[in-house]
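Asks: Pasted the sequence and its predicted model underneath.
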Amino acid sequence: MSEIIVQQNIGDISGLSLVETKQFLDNRGFFTETYNEKGFLENGLTHHFIQDNEVHNRMGVLRGFHFNQIRPQAKLVRVLSGKIFDVVIDMRKNSATFKKKFWIELSGDNRLQLYIPEGFAHAYLALTDAVVLFKVTTHYIPGDEIGFAWNSKEFGIPWPKLAMGYVLNEKDRLNPDYSKIIC
């Protein structure tokens, strides 16, 4: 058995899980096993990850909301350094929790990982400079990703206020309100 603890169906959303790992400390620093396929399978986390993505964010960077419609993508998100406000929304139309949202603070200090099943929209705000690592189950497919505005009225996400405001790329800044997308 690996050294992970999995809280399943967090936020009462089927499949959404929080992963905690054990930290082994000694005079050199620490060791943490962040992913162990056998341990994940034993805890019902069955997606096969094929790629890791590392993202460096300045404080105030807001990314998302994005999700893949044709080839949904599961993710395992963790923060290597810094702190983010991470948000997911269940976009699975046949789910009892369709459009239900969940948010959590992930940081290099708390070492929590968010296991996001296929079919969820994902966004996050860098509360400090932050390095985010996420494992994914599919490669990027041009034209498959759908985006909608981070502040879509339907969801009322309580984004933390930052004195400096938010930094968005042009694509995210131009994403329409959720009410205007067709999926």
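Replies: Received it, and whenever you're ready, just let me know what you need.
Asks: use CA for all of it now, contacts and neighbours both
Replies: OK.
Asks: Return the distance of the most far-flung residue of the chain relative to its centre relative to Q73.
Replies: Distance from the C-alpha centroid of the chain peaks at N27, with 32.5 Å (CA atoms, centre = their mean). The gap separating N27 from Q73 is 39 Å, by CA to CA, to the nearest Å.
Asks: Tell me where the chain has strands.
Replies: 4-8, 17-21, 23-26, 29-32, 51-57, 62-68, 75-81, 83-90, 101-107, 113-116, 120-126, 130-136, 145-147 (DSSP state E).
Asks: also this one, for the comparison:
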Amino acid sequence: MQVIQTVMPDVFIFEPKVFGDDRGFFFESFNHKFFEEVIGKNVNFVQDNHSKSSKGVLRGLHYQLEPYAQGKLVRCIAGEVFDVAVDIRASSPSYGQWVGVNLSADNKRQLWIPEGFAHGFIVLSEVAEFVYKTTNYYHPESECGIIWDDKTININWPEVDKIVLSDKDRNQPAFSCIKKYL
């Protein structure tokens, strides 16, 4: 497995070594010991989530406040998405900055997004299935978000014919108004 450090501290891309032949392919998608060595801390994943979305669906930018903050190990198992992590740690030198990565069934990449980051993605293929592990359970009372097209963060989302948002995501607050993660 190859690990790529992104421009954002603590956010890593995990790119597996794929063994393929005329029968198909095999790869190790997760190794707990290796994962913890790379990120430098103990992690206990407690929940797996799976979504299916059509082209142009944008989900995010979501996060949960402490003590229910979630780290996420995300990947796309069908189709392709552009995945984004935004640093919302008020004490971080990269506060308010973002990193974006294309994740797809073809490249089999995974992105580690630690606690203290907002997360979102947009579907680039006709359909995409997106799965991720979380380090904490979903806690509705701690759920927060940022509007996807916030001018302060200025995410360079890939162009699609039409962006499709939930009512919740359409009405998220601006970055300047969010509840900060310390």
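Replies: Arrived safely, thanks for sending. Just so we're clear, the structure is a prediction, and the values are computed from it rather than from any experiment.
Asks: got the strands of structure 1 as JSON lines, with mean neighbour count and distance to S179 of structure 1 columns?
Replies: Formatted as JSON lines, the strands of structure 1 follow (neighbours: other CA atoms under 10 Å; distance: least, CA to CA, whole Å):
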{"stretch": "strand 4-8", "mean neighbour count": "17", "distance to S179 of structure 1": "30"}
{"stretch": "strand 17-21", "mean neighbour count": "19", "distance to S179 of structure 1": "27"}
{"stretch": "strand 23-26", "mean neighbour count": "11", "distance to S179 of structure 1": "43"}
{"stretch": "strand 29-32", "mean neighbour count": "10", "distance to S179 of structure 1": "42"}
{"stretch": "strand 51-57", "mean neighbour count": "14", "distance to S179 of structure 1": "28"}
{"stretch": "strand 62-68", "mean neighbour count": "23", "distance to S179 of structure 1": "13"}
{"stretch": "strand 75-81", "mean neighbour count": "22", "distance to S179 of structure 1": "25"}
{"stretch": "strand 83-90", "mean neighbour count": "23", "distance to S179 of structure 1": "14"}
{"stretch": "strand 101-107", "mean neighbour count": "19", "distance to S179 of structure 1": "16"}
{"stretch": "strand 113-116", "mean neighbour count": "24", "distance to S179 of structure 1": "23"}
{"stretch": "strand 120-126", "mean neighbour count": "25", "distance to S179 of structure 1": "14"}
{"stretch": "strand 130-136", "mean neighbour count": "21", "distance to S179 of structure 1": "27"}
{"stretch": "strand 145-147", "mean neighbour count": "19", "distance to S179 of structure 1": "12"}
